[in-house]
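Sequence first, then the predicted structure:
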Amino acid sequence: MVRGILMTGVCLMALAGAASAETVLNRGNDTDPATLDQQHTTTVSENRVLRDLYEGLLVQNEKGEAIPGAASSWDISEDGLIYTFHMRENAKWSNGDPVTAGDFEFTFHRIMDPKTAAGYASVLYAIKNAEEVATGKMPLDQLGVKALDDKTLQITLKNPAPYFLELLTHQTGFPLNRKAVEKFGGDKFTLPGNLVTNGAYTLVSFNPNDKISMKKNPNYWDASNVKIDAANWIPFEDRASCMRRFEAKEVDICSDVPAEQMDYVKKNLSGQFRLAPPYLGIYYIDIKGEPSSKLRDP
């Protein structure tokens, strides 16, 4: 969960008044998630949904800064290699079980297990032996992640990485409930009724090409500060469609707006238009040219 509201990219936002007993937020998304298994997700649209369901060791606040999540605090060794995380005493799964350091140990082992083929395992390659384990060169028990007890998780890095805490806000590292994964297996643990989450919301239903429905998780440790009772994620591969439903007051937030309608939006919906800073990233372009071309990839 993002504490406060952090909008990425361009969006339209209009929250209805709290006139009804239950506050429901209808949000437009670029598309349906291909999966709700966090270790197999790779897209922004999946990330948006998962942040409502799960909470990592750290989360992002409304400014995009990493702050305590499932871990209430942590210590870093003087050499910058050993991170010791202290789990929240009142952190619970949606089924009422406590969130433990063992849950995160299980999660990180699953991420790096070659059988999982996690789409973003490389995000956590800063962890000692992570790349070697993920590529099958070392066994799982050599991964630098260990639950010292139920409330203490130790992560050892291969080299100091001042940005490591920020990496832990990525969806790949969101925890899994081991009991649910082992009971239902495969992708079955992600189905409504099976999915056990530790975030602000729980999954009610997932109807492809229609919507994903969630309700407030009463067992979430910070539930008293969750003001929205229910949320629906509605897929809109056509951005203009979301805009039309936004203007009809059927959708409260559109994740993006069509570039060709930007002038219209700024003129007619300026009070509801939000433009966030652009994403920071690196794009690799594979260029195939003549053997003598200076632009040809080596």
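The structure has been received and is ready for your questions. These figures come from a predicted structure and were not determined experimentally.

can we go C-alpha only for contacts and neighbour counts from here?
Noted.

what packs against the longest helix anywhere in the chain?
If each helix of the chain is counted by residues according to DSSP state H, the longest one is helix 101-112. Packing partners of helix 101-112 (3 or more CA pairs under 8 Å, 6 or more residues apart in numbering; DSSP states H and E): helix 130-134, strand 145-149, strand 152-156.

Take this one as well and set it beside the first:
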Amino acid sequence: MKKVIALVLVILMSLSIFAGCQRDENDKGPIIKMYLGAYPTSLDPSIMQTDSDITKFLGLIFEPLTTIDEKGNVKPALAKSWYGQVDRIDGQYKMIFELNETKWSDGISVSADDIVYAWKRILQPETESPYASLLYPIKNAKNVKSGVMTSDDLGLVALGDLELEVTFETEYDINLFAETVACIGLVPLREVIVLKDESNWTSKSTSIVTNGPFKVQTLDYNSKIVLERSAYYRIGKDDAFNKYVTPYKIIIEYKTNSGNGAAYQESQYDEGNLYYLGDFSKEGYEKYKSNLEIQNMLSSYTYFFNTTNELLSDAKVRQALSIALDRTEIANIVGRGVVPATGYVPHGVFDTNNKTEFRTVGGNLISTTANLEQAKTLLKEAGVNSGSFSITYKKSNFDSIEQTVAEYAKSVWEELGFTVTLNEQSGINYTNALSLREFDVIALDIMGNTTDAFGFLAPFAKFYSGCKVSIDIEADAFTPHYSGLQDNDYDALIDSVVYVSDRTQRAQVLHDAEKMLIELMPATALYFNVESYVKSSDLSNIKSSYFGYRILNKTTLKDYMTINSIIEAENNAVTESEVTSEQ
């Protein structure tokens, strides 16, 4: 009898536990309202991005081969392992990546061929991508980009669905290359998806396909973005739907208070309608300062000079314009924790390893205070005492910081005798101004998306700009950097380091390159961006990449079932209202 009673008790307890484990069929996971950053100009990860906020979105919807954690350590991502080998037949140095099994957001398996396509696309002469030079350690990559060879000659091949082979130009450190491929610009892409409409494949939620933890459900220009858990990210046949990604949806709305996006987002956060705030007004930053999470973003706000402009063609004129600016004053104007630039390469970039920083070792190459007298001396040496030019900057619905910085620069440069006009542009007009070099001075966020200083410095050299190349059958083809800089000595310095993977030797050459770049002054960094955010105490399990974007795979929200019901009720009300208005 005791055995029977014991058995009954075990059964009852098992049923109780089973019942407790049953998932509410309506429980799809948290729906989290947050503000990540500015509405992205494009979600094509391979192309030139001019706003540091875009990385915050790309890091949620795409996954590169590797990732770099907050401490600077390389970790597996799409690739679960990698190793180097020397081919016994031809002696070539190779690297093999073994991939995790996962699928695109439309359910098609991600394969090594998708990496091959994405990297070949970056290296096509007609592609404009700042990440081309990061791939130059691959055999024949540089010649493919310049049109001397075709993509068939590239040392890159899929050995199978889940195995990628890279052949290097020469002996190369696989650990350095593992760091390189953590770049969010080097993620896989599906050829059939991109080629349907290469210029616009990421402009609609119905056309963009991604391999990261979230897919794009809604893209409503400058109004709303909704990211939804990818039903296929890493999921095996018997896995729970939320095994790898907890949140169901991430909702980002773009509204303003009388044209002020920052005021709207901050008020929504204060009222408890947002649970995460990833950008702030200057005043908002100070208000939330004690609760902020802050890290380097490996990004700088920079002015490019058009060196083909007659007035700006002399390096002394460009140096004068640079040293006339008080970067401490600019950082005070911007607020939000930005750091006055002291060189071209920002904080956070590695020097000889992930424990040493390039900027710290390189020291201060740019003064953070202005020197108008020295600027005037340089202009006198250049024989320039007047002239007209414009500053082009990007329009923002969030705040007017870029305009305010441009107004400051205008006032300083007019003290030197110049006539300066401001040129605010948005969308395709701004992008075209940069790509076609239709500017005198243009402002943009520089994002190397790499821990290697080479990625910041190389694009100024011939063959390394990543700009579109028009093939010339008579000579090696190249297109200069956006600034138009052409300098043989600088080119030679970058050429000398592209295949060097000894960290100490590489760092020394890159420090020399940065010093030379400061003398040539095709661009001047004004301040280094930082990534900061404030979150509700109800939001937990947020992690970060070394590059400053959030990892929300396991993020959860207290009482989210109640919050989900409220959000869905609001959405239903809006839908009904739209239907009624249409009738």
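Nice, I can see it. Keep in mind that this is a model prediction, so the values were computed, not measured.

hmm, back to that, tell me which of the helices and strands packed on helix 101-112 of the first structure is the most buried.
Mean neighbour count (mean count of other CA atoms under 10 Å) peaks for helix 130-134 among these, with a mean of 22.

and that one, how far from the chain's centre?
Computed by CA atoms, centre = their mean, to the nearest Å, the chain-centroid distance of helix 130-134 of the first structure equals 22 Å.

One more: stretch 140-154 of the second structure?
Stretch 140-154 of the second structure has its C-alpha centroid displaced from the chain centroid by 26 Å (CA atoms, centre = their mean).

Return the distance of the aligned partner of R121 of the second structure in the first structure relative to K266 of the first structure.
In the first structure, R121 of the second structure lines up with R110, judged by TM-score structural alignment. Separation of R110 of the first structure from K266 of the first structure (CA to CA, to the nearest Å): 46 Å.

For these two, indicate the residue with more neighbours.
R110 (19 against 13; other CA atoms under 10 Å).

how about that one, what does it touch?
Neighbouring residues of R110 of the first structure by CA atoms under 8 Å, 6 or more residues apart in numbering: T116.

repeat for R239 of the first structure
Neighbours of R239 of the first structure in contact, by CA under 8 Å, 6+ apart: D30, D256, V257, P258.

Among those, which one sits closest to V10 of the first structure?
Proximity of these to V10 of the first structure (CA to CA) peaks at D256, which lies at 4.9 Å.

Report the secondary structure state of that closest one.
Following DSSP: H, G, I helix; E, B strand; the rest coil, D256 of the first structure is assigned to coil.

Please say which position in the second structure it maps to.
So, by TM-score structural alignment, D256 of the first structure is matched to D279.

Using CSV, lay out the contacts of R239 of the first structure together with neighbour count and distance to N47 of the first structure.
Shown next, in CSV, are those (neighbours: other CA atoms under 10 Å; distance: CA to CA, whole Å):
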residue, neighbour count, distance to N47 of the first structure
D30, 20, 11
D256, 23, 15
V257, 20, 19
P258, 14, 21
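
Give me the neighbour count for G64 of the first structure.
16.

quick one: it is in a strand?
No. Assignment of G64 of the first structure by three-state DSSP gives coil, placing it outside any strand.

The helix or strand hosting F528 of the second structure packs against which elements?
If you go by DSSP states H and E, F528 of the second structure is part of strand 523-535. Helices and strands touching strand 523-535 of the second structure, by 3+ CA pairs under 8 Å, 6+ apart, are strand 276-277, strand 293-305, helix 327-334, strand 339-340.

ok, back up a step: mind putting the helices and strands packed on helix 101-112 of the first structure in TSV, distance to K92 of the first structure included?
TSV is the format used below for those (distance: least, CA to CA, whole Å):
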stretch	distance to K92 of the first structure
helix 130-134	28
strand 145-149	16
strand 152-156	15
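
tell me the contacts of D150 of the first structure?
Contacts of D150 of the first structure were listed using CA under 8 Å, 6+ apart, and they are T100, A101, G102.

let's see 6 Å
By CA atoms under 6 Å, 6 or more residues apart in numbering, the contact list for D150 of the first structure reads T100, A101.

aligned partner of it in the second structure?
Following TM-score structural alignment, the counterpart assigned to D150 of the first structure within the second structure is D161.

where do the helices sit along the stretch 151-298 of the first structure?
Along the stretch 151-298 of the first structure, counting by DSSP state H, counting those that start in this stretch, helices occupy 164-167, 178-184, 239-247, 262-268.

Please identify which of the ones you listed is closest to Q38 of the first structure.
Of all the helices of the stretch 151-298 of the first structure, helix 178-184 sits nearest to Q38 of the first structure, with 12.1 Å by CA to CA.

Now find how far off-centre that closest one is within its chain.
20 Å.

Now do the buried residues in it.
Buried positions in helix 178-184 of the first structure, judged by neighbour count with 16 or more other CA atoms under 10 Å: R178, A180, V181.

could those go into JSON lines alongside distance to S94 of the first structure?
Output for the buried residues of helix 178-184 of the first structure, formatted as JSON lines (distance: CA to CA, whole Å):
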{"residue": "R178", "distance to S94 of the first structure": "13"}
{"residue": "A180", "distance to S94 of the first structure": "11"}
{"residue": "V181", "distance to S94 of the first structure": "14"}
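
Looking at those residues, which is nearest Y283 of the first structure?
V181 (34.3 Å).

I'd say that closest one and F189 touch.
Yes. Using CA atoms under 6 Å, V181 of the first structure is in contact with F189, at 5.5 Å.

can I assume G29 of the second structure is in contact with Y248?
Yes. Counting by CA under 6 Å, G29 of the second structure touches Y248, with 4.8 Å between them.
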